[in-house]
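Enquirer: sequence and predicted structure, then a few things I'm wondering about:
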Amino acid sequence: MGTLLTILAVLFIALIIIIPLVEKYAPKGEPRDYGNIARWIIPLMMVILVLQLVRYYFF
């Protein structure tokens, strides 16, 4: 139990330190066009569904 608490404490402290540093020094990029990504979501979900069905019935 002590090991688990140590790991959680280290992760919590790392998040407190790393997140502000990443936000401060991250490059300011141009806004992304999410319309291009959004049009692929439904077809990819269909592919995943079919692959899961194949996996369920044949493996």
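Expert: Right, received. Where do you want to start?

Enquirer: please make it C-alpha for all contacts and neighbour counts, starting now.
Expert: Fine.

Enquirer: distance of residue 23 from residue 2?
Expert: Counting by CA to CA, to the nearest Å, the gap between residue 23 and residue 2 amounts to 32 Å.

Enquirer: what of residue 14?
Expert: Residue 14 is 18 Å from residue 2, by CA to CA.

Enquirer: next one: residue 22
Expert: The spacing between residue 22 and residue 2, counted by CA to CA, is 30 Å.

Enquirer: looking at those two, which has the bigger crowd around it?
Expert: Per other CA atoms under 10 Å, whichever of residue 22 and residue 2 has more neighbours is residue 22, with 10 against 7.

Enquirer: next one: that one from residue 12, what distance?
Expert: For residue 22, the distance to residue 12 - CA to CA - is 15 Å.

Enquirer: structure B:
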Amino acid sequence: MSTLLTILLVLFLALVILIPLIEKFSAKGEPQDYSRLSRWIIPLMALLIVLQMIRHFFF
């Protein structure tokens, strides 16, 4: 039980420290970059669903 609490504590501290650092030093995206990425979301999700169905039924 103490191992689990130690792991959870380390993960929580890493999140508390890393999230502000990532937000501070991350590159600010252009709106056109987001629109270019957003057009790939639906096809990638459809591909993921098909691959999960294949995995479920054949493996």
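Expert: Sure thing, it's come through. Everything numeric here is computed off the predicted structure, so don't read it as measured data.

Enquirer: care to give me the TM-score?
Expert: Overlay of the two chains. TM-score (TM-score structural alignment, normalised by the length of structure 1): 0.58; 58 aligned residues with a CA RMSD of 2.4 Å.

Enquirer: so how far is whichever strand or helix holds residue 47 of structure 1 from its chain's centroid?
Expert: For residue 47 of structure 1, the element it lies in under DSSP states H and E is helix 41-58. Relative to its chain's centre, helix 41-58 of structure 1 lies at 20 Å (CA atoms, centre = their mean, to the nearest Å).

Enquirer: swap in stretch 49-59 of structure 2?
Expert: 22 Å.

Enquirer: kindly report the same for stretch 34-46 of structure 2.
Expert: Counting by CA atoms, centre = their mean, stretch 34-46 of structure 2 comes out at 15 Å from the chain centroid.

Enquirer: please tell me how far the counterpart of residue 10 of structure 1 in structure 2 sits from residue 23 of structure 2.
Expert: Aligning on TM-score structural alignment places residue 10 of structure 1 opposite residue 10 in structure 2. For residue 10 of structure 2, the distance to residue 23 of structure 2 equals 20 Å [CA to CA].

Enquirer: ok, now residue 2 of structure 2?
Expert: Counting by CA to CA, the gap from residue 2 of structure 2 to residue 23 of structure 2 is 32 Å.

Enquirer: with residue 43 of structure 2 instead?
Expert: For residue 43 of structure 2, the distance to residue 23 of structure 2 - CA to CA - is 28 Å.
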